[in-house]
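Visitor: Sharing a model prediction with you, sequence too.
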Amino acid sequence: NDTYPKRRGVTRVKELWQNGLNVSFGHDCVQDPWYNLGTGNMLDVAYMGVHICQMTGIPEINACYQMITRNGAKTLDVEDRYGIEVGKPGNLIVLDAKNPFHAIRKRATVKYVFSQGKLLAETTPTKIKFVALT
C-alpha cells in the first residue's frame, strides 16, 4: 500500500545461499530512465549485496563474488562457456585484485578485457604520489 516512491525489499539471499541454492546477483539498468546510476559493473552489485544482505564475513563476501561470476553463469545456463579452459570462448576480464575480498572491497579496476581470446582493452592503473606536508 505504499505510495511513490515504493520501498524495495530483498529476498533472503544469505539463507538461500546457506541452504545450497544457486543464488546470483544481476543488474539490468545502465544509465536508463528507470535507474540512471547504473554502470554495468558487477562489482558494484556484489558490494551492495554484501551490505544489503548483511554478508560481511569473508566466506560470505566470497559467496557474493561467486554470485556475480560462477553462479550467474549457472543461472543463465552458460556454464559450458564459463571459465578459463581450452575450448572455452575466452571472454573474460582481469581485475587488479589478489582475491575476491579485495576485488569487492576496493571495487577493483579492470586491468584487461578479453573477447574471443583477444585483448580488447587495457587499463593503466592510476599513480598516486604522496608528498610530505610541511
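Guide: Thanks, I have it.

Visitor: okay, CA-based contacts and neighbour counts for the rest of this
Guide: Noted.

Visitor: Count the neighbours of Asn36 for me.
Guide: Asn36: 10 surrounding residues under other CA atoms under 10 Å.

Visitor: contacting residues around it?
Guide: Applying CA atoms under 8 Å, 6 or more residues apart in numbering to Asn36 gives the contacts Cys29, Val30.

Visitor: List the buried residues of the helix or strand hosting Lys14.
Guide: Counting by DSSP states H and E, the element that carries Lys14 is helix 13-18. Buried residues in helix 13-18, counted by 16 or more other CA atoms under 10 Å: Val13, Lys14, Trp17.

Visitor: Strands of the protein, start to end?
Guide: Using DSSP state E, the strands of the chain run over 92-95, 110-115, 118-122.

Visitor: circling back to that earlier point, I'd like the buried residues of helix 13-18 written out as a markdown table, with distance to Thr109 added.
Guide: Below are those laid out as a markdown table (distance: CA to CA, whole Å):
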| residue | distance to Thr109 |
| --- | --- |
| Val13 | 26 |
| Lys14 | 27 |
| Trp17 | 27 |
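
Visitor: also this one, for the comparison:
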Amino acid sequence: MSGINFVANPLVNIHLQGRFDTYPKRRGVTRVKEMLEAGINVCFGHDDVFDPWYPLGTANMLQVLHMGLHVCQLMGYGQINDGLNLITTHSAKTLHLQDYGLSVGNAANLVILPAENGFDAVRRQTPARYSIRHGRVIAETVPSQTTLHLTQPEAVTFKR
C-alpha cells in the first residue's frame, strides 16, 4: 500500500456537492465502501461547524458517522460496528497519532457514551456523557429522560 489516507466529510459533501445542478442532483461522497474493501485507510471528518457553508455543523462525530453510514450504504450490522473505526482508529492513523486508543500507558483522552455498545451509540445518537482529557473530566452531559404518560408514567429508553 502507498500509505495514502482518505477523509470523507459526509455532512458537508452531501450538502455542497451538486447544489447548483438541475435535476437529477449529484450528491457526492467518495467511494468509502470500495476503498475500505481494498484495504485503504479511510476516515470521516467534519469540515465546517456552524459557518456559512454548513450552518448545521455541531462537530458531533456520531452525526457524521450516522450520515456517512447512510450515504456510503454501509448499513449491515458488521459495517455499522466497524464504522466506528471511521471516526476513531482510522482518523488517528490519518493524523499519525502515536499511542492512540485504550491501552496501558496511553494518554487518557476519551469520550464516554451512555450506550450498551457501539451499534447502540450510533443508532440512538447518544450524547457524550463525559469528555476526558489527560485523565481529567473536562465536560459532562446529564442524560435526558423521556417518560410516557399513558395509563401510568413509564420511562422510554429506545433500547432493545
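Guide: Noted; the coordinates are in hand. Since this is a predicted model, take the numbers as computed values, not measurements.

Visitor: picking up where we left off before, so for Ile128 of the first structure, which of the strands of the first structure sits nearest?
Guide: strand 110-115 (16.9 Å; CA to CA).

Visitor: Mind reading off the mean deviation between the closest one and the second structure?
Guide: Here strand 110-115 of the first structure, set against the second structure after superposition, deviates by a mean of 0.6 Å using mean CA distance after the TM-score superposition for the first structure.

Visitor: give me the stretch of the second structure that that strand matches.
Guide: Across the second structure, the stretch matching strand 110-115 of the first structure (TM-score structural alignment) is residues 128-133.

Visitor: In the second structure, where's the longest helix?
Guide: helix 61-71 (DSSP state H).

Visitor: which other residues reach that helix?
Guide: Under CA under 8 Å, 6+ apart, the answer for helix 61-71 of the second structure is 9-11, 29, 44-46, 75, 80, 83-84, 86-87, 121-123, 125.

Visitor: Buried residues of stretch 89-97 of the first structure, list them for me.
Guide: Pro89, Gly90, Asn91, Leu92, Ile93, Leu95, Asp96, Ala97.

Visitor: Can you get me the start-to-end distance on it?
Guide: 23 Å (CA to CA, to the nearest Å).

Visitor: Could you tell me where it falls in the second structure?
Guide: Residue span in the second structure matched to stretch 89-97 of the first structure, by TM-score structural alignment: 107-115.

Visitor: swap in stretch 16-31 of the first structure?
Guide: So stretch 16-31 of the first structure sits over residues 35-50 in the second structure, by TM-score structural alignment.

Visitor: Now do the matching stretch: distance from first to last residue.
Guide: 29 Å.

Visitor: Now that stretch: buried residues?
Guide: Those would be Ile40, Asn41, Val42, Cys43, Phe44, Gly45, His46, Asp47, Asp48, for stretch 35-50 of the second structure by 16+ other CA under 10 Å.

Visitor: Just to be sure, which of the contacts of helix 61-71 of the second structure are found in helices?
Guide: Reading helices off the contacts of helix 61-71 of the second structure with DSSP H, I get Pro10, Leu11, Ile80, Gly83, Ala121, Val122, Arg123.

Visitor: Could you point out which of those residues is nearest to Gly135 of the second structure?
Guide: For these, the nearest to Gly135 of the second structure is Ala121 (22.3 Å; CA to CA).

Visitor: Quickly note the distance from the closest residue to the closest one other than its chain neighbours to Ala59 of the second structure.
Guide: With CA to CA, 6 or more residues apart in numbering as the criterion, Ala121 of the second structure has its nearest non-adjacent residue at 5.2 Å, and that residue is Ala115. According to CA to CA, Ala115 of the second structure and Ala59 of the second structure sit 19 Å apart.
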